[in-house]
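Trainee: my questions concern the predicted model and sequence given below.
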Amino acid sequence: MRGLLHGEGAAAEHAARTDNPHAVTAAQAGADTAGAAAAVQNLLAGHTADLDNPHQVQASQIPCLPWENVAEAISDINNQLNKTAETQYKWAKSQYQLSQAGTSTRFVTVNAGKLPYSHTIYYANEVTVTADHKVMLVNPTALTYTGQQIEESRATYISLLAGKYVSHDSSATASVFYIDPNPSIVCTYNSTDKTYTQYFTPAYTVSVVRQSSGYVYSESRNAYPDAGEQDGYYYEYAGEENTAIIPKIVTGTYTGTGAAQTILLGKRPKAVLLGGDGYNSAGVYYKATMVISNYSPLSTIAIVDTGFTVSGNTSAATAFSKSGVTYWYAALL
């Protein structure tokens, strides 16, 4: 009895054994069956490595476009980068402008066979161009006199009409002249045909001319009229050209103003990448649509013919328009 109490002999030996002398099973002890934990671990590792969207997450559940839209944009941009030429439609661009002929002429005030001769002319400080491209005096003043009066008071009439626009009619149908700021009045008499002539010189003919502004191109056949005006310019269709494509990426920065602003790039970009200085925000815009972003979009980026316009929620730095924040851009032209 004493030996058993003190763990001596066979009892002590039995207590020290660790090889399960009673052959107790895992099921009897309430444990998992052999190998089950390893199998679970293998399944977990396989699930972690599964990139085929095992949870079937949809694009609508996260703030981005469906993959087919992203793929389309990337494919289109890639095609632009690898194109060697594209068909562009061409227009001659010009603008109606006032012109004062460089060669001096004279403005005849009197051409008569007998004195005194009464005549009315009109003068003004400025002229305008009418809708049908005619020159017309602005707020003209009528001046009626006889040839004898103007001959006898040359200094008065020179002071009155020097540097003015003059015409024999106040409508847009008559010719308009510009009197030199330092003119002379010339009076002549032809004894053969008995005619008396009086004129200001030098004077310059004022007309409306269409001055060329070069050519414009577009991928759209309907971008400009074939022969007509649009936004103050006159266009004439000049055919199409195969223009070599040289992809270019331009980069730069701008400072937000707290309001909508247009970043000028000189032409319409095919895509724009934007980011904020010191902010974990970036977005790729393609055809004015956000394609890829690491935040919920707070701004509207409009890709325009001259660059891109930033607008939207101006209170957030990720809107690309917050006042005082520096933003960077990379544009594919």
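Mentor: Nice, thanks for sending it over. Note that the coordinates shown come from a computational prediction; the quantities given were computed from them, not determined experimentally.
Trainee: please make it C-alpha for all contacts and neighbour counts, starting now.
Mentor: Will do.
Trainee: after the longest helix along the chain, which helix or strand is next?
Mentor: In the chain, taking DSSP state H as the definition, the longest helix is helix 67-82. Sequence-wise, the next helix or strand downstream of helix 67-82 (DSSP states H and E) is strand 85-100.
Trainee: buried set for that following strand?
Mentor: By 16 or more other Cα atoms under 10 Å, the buried positions in strand 85-100 come out as 88-96, 98, 100.
Trainee: distance to Gly46 for the residues you listed - can I get that in CSV?
Mentor: Converted to CSV, the buried residues of strand 85-100 look like this (distance: Cα to Cα, whole Å):
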residue, distance to Gly46
Gln88, 53
Tyr89, 56
Lys90, 59
Trp91, 62
Ala92, 65
Lys93, 65
Ser94, 68
Gln95, 70
Tyr96, 73
Leu98, 79
Gln100, 84
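Trainee: quick one: which of these is nearest to Thr262?
Mentor: The closest of those to Thr262 turns out to be Lys93 (Cα to Cα; 24.1 Å).
Trainee: pretty sure that closest one contacts Ala227?
Mentor: No - using Cα atoms under 8 Å, Lys93 is not in contact with Ala227, being 10.1 Å away.
Trainee: who touches both of the two?
Mentor: Counting by Cα atoms under 8 Å, 6 or more residues apart in numbering, the contacts common to Lys93 and Ala227 are 234-236.
Trainee: one more structure, for comparison:
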Amino acid sequence: MTALNRTGVSHTVFYLLGIPGLEDQHLWISIPFFISYATALLGNSLLIFIILTRRSLHEPMFLFLCMLAGADLVLSTCTVPQALAIFWFRAGEISLGRCITQVFFLSSTFIYESGTLLVMAFDHYVAICHPLRYTTILTHTLIGKIGVTIFLRSYCTVFPVIFLTKRLTFCKNYILPNTACKHIVLAKISCNDIRLNIWYGFFVLMSTLVLDVVLIFVSYMLILRAVFHMPSRDARHKALNTCGSHVCVIILFYGPGIFSVLTQRFGHHIPLHIHVLLANVYILIPPMLNPIIYGVKTKQIWDLLVHLLFPRQR
């Protein structure tokens, strides 16, 4: 261990414990981690390949889905390999620079995925509430601008976290009770006043994730109002079925993430290993299940996937 242990000297190397209190179970815990990561890599890569190589899928909904799959790949890749290295080889040592880099990409990608889910809700709103103007509203130019805006929002809001973390001094502890570096987890083991870190983290949460949830909720209220005014029962069923996959993905993404944040802030009586396991759920489950949900529920993708995997049965 190269981290210095003298009072007044800031550590530059830390040690990730993995799942604290469950170290003897790490080998068994690694199995669902590995299966989830392998499924996420295969499913999202296949989804991106199908969408990008099929001109018939170069529509707003599928382009947004491609953005979501890309975010899922980054979200899982920047954390799960590190966790598997801890479980399999006890390779928990990580430098401060790598730790801050992981904090940046994990937080910004989470916000980017949230923004992508918001624009997918907007896509459904336009498709159902303004179907005749759909192609004139959601042009490729607008989609490009939306993608750039989401990217800039996610990375610009998280960028100050780099400096807020680098200003901290770690003179007492170099042990991180987690599988990955998190902003608040890192701040809590520092010797400084971390109120600025806490309040900025709260500002980022409210101005991105919470705002996205509110806007998605408003979008679906408008969608439901339009659906229930449709004269045909078949039209109502088709419209609701179109939104089904997106609603499932929203629940999978925001549910565990918000619950994890709330338990970290207010669940002081909950055992530490439960906090860490909950924090890993929103990294493992959505990237694994998102391509499965859209692959099964979206006929165009399912047909192309069957044709790709079983060309002779077509």
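Mentor: Looks like it arrived, so ask away. Fair warning: this is a prediction, and the values are worked out from it, not measured in the lab.
Trainee: care to give me the TM-score?
Mentor: For this chain pair, the superposition-based TM-score is 0.17 by TM-score structural alignment, normalised by the length of the second structure; 82 aligned residues with a Cα RMSD of 6.3 Å.
Trainee: which strand in the first structure runs the most residues?
Mentor: strand 195-218 (DSSP state E).
Trainee: which positions in whatever helix or strand comes next after that strand come out as buried?
Mentor: Note on strand 195-218 of the first structure: by DSSP H and E, the next helix or strand toward the C-terminus is strand 227-230. By neighbour count with 16+ other Cα under 10 Å, strand 227-230 of the first structure contains the buried residues Glu229.
Trainee: which helix or strand contains the residue positioned nearest the centre of the second structure?
Mentor: Per Cα atoms, centre = their mean, the C-alpha nearest to the average position across the second structure is that of Phe110, at 3.9 Å. Using DSSP H and E, Phe110 of the second structure sits within helix 96-129.
Trainee: so what does the helix or strand where Tyr234 of the first structure lies touch, helix or strand wise?
Mentor: Taking DSSP H and E as the criterion, Tyr234 of the first structure maps to strand 233-244. Using 3 or more Cα pairs under 8 Å, 6 or more residues apart in numbering; DSSP states H and E as the contact test, the elements touching strand 233-244 of the first structure are strand 85-100, strand 227-230.
Trainee: contacts for the shortest one?
Mentor: Read that as strand 227-230 of the first structure. By Cα under 8 Å, 6+ apart, the residues outside strand 227-230 of the first structure that reach it are 224, 234-237.
Trainee: how many residues are close by Glu236 of the first structure?
Mentor: 17 (other Cα atoms under 10 Å).
Trainee: what's the answer for Leu164 of the second structure, then?
Mentor: If we define neighbours as other Cα under 10 Å, then Leu164 of the second structure has 15 of them.
Trainee: just list the residues touching it, thanks.
Mentor: With Cα under 8 Å, 6+ apart, Leu164 of the second structure has these contacts: 196-197.
Trainee: again, only this time at 6 Å
Mentor: Leu164 of the second structure makes no contacts at all, as judged by Cα atoms under 6 Å, 6 or more residues apart in numbering.
Trainee: relative to helix 96-129, how tilted is the strand or helix carrying it?
Mentor: Element membership for Leu164 of the second structure, per DSSP H and E: helix 140-166. Helix 140-166 of the second structure and helix 96-129 are oriented at 150 degrees to each other (axes from the mean of the first three to the mean of the last three Cα atoms, to 10 degrees).
Trainee: buried stuff in helix 140-166 of the second structure?
Mentor: 143, 146-147, 150-151, 153-155, 157-158, 161, 165.
Trainee: reformat these as JSON lines; add distance to Phe228 of the second structure.
Mentor: Formatted as JSON lines, the buried residues of helix 140-166 of the second structure follow (distance: Cα to Cα, whole Å):
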{"residue": "Ile143", "distance to Phe228 of the second structure": "28"}
{"residue": "Ile146", "distance to Phe228 of the second structure": "29"}
{"residue": "Gly147", "distance to Phe228 of the second structure": "31"}
{"residue": "Ile150", "distance to Phe228 of the second structure": "31"}
{"residue": "Phe151", "distance to Phe228 of the second structure": "35"}
{"residue": "Arg153", "distance to Phe228 of the second structure": "34"}
{"residue": "Ser154", "distance to Phe228 of the second structure": "35"}
{"residue": "Tyr155", "distance to Phe228 of the second structure": "39"}
{"residue": "Thr157", "distance to Phe228 of the second structure": "38"}
{"residue": "Val158", "distance to Phe228 of the second structure": "40"}
{"residue": "Val161", "distance to Phe228 of the second structure": "45"}
{"residue": "Thr165", "distance to Phe228 of the second structure": "49"}
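Trainee: how about the strands in the stretch 51-200 of the first structure?
Mentor: 85-100, 105-112, 118-124, 127-129, 135-137, 141-146, 165-167, 176-190, 195-218 (DSSP state E, counting those that start in this stretch).
Trainee: and if you look at the stretch 151-300 of the second structure?
Mentor: So, for the stretch 151-300 of the second structure - with DSSP E, counting those that start in this stretch - the strands run 175-176.
Trainee: what segments of it are helices?
Mentor: For the stretch 151-300 of the second structure, applying DSSP state H, counting those that start in this stretch gives helices covering 183-188, 195-204, 211-228, 233-266, 272-297, 299-309.
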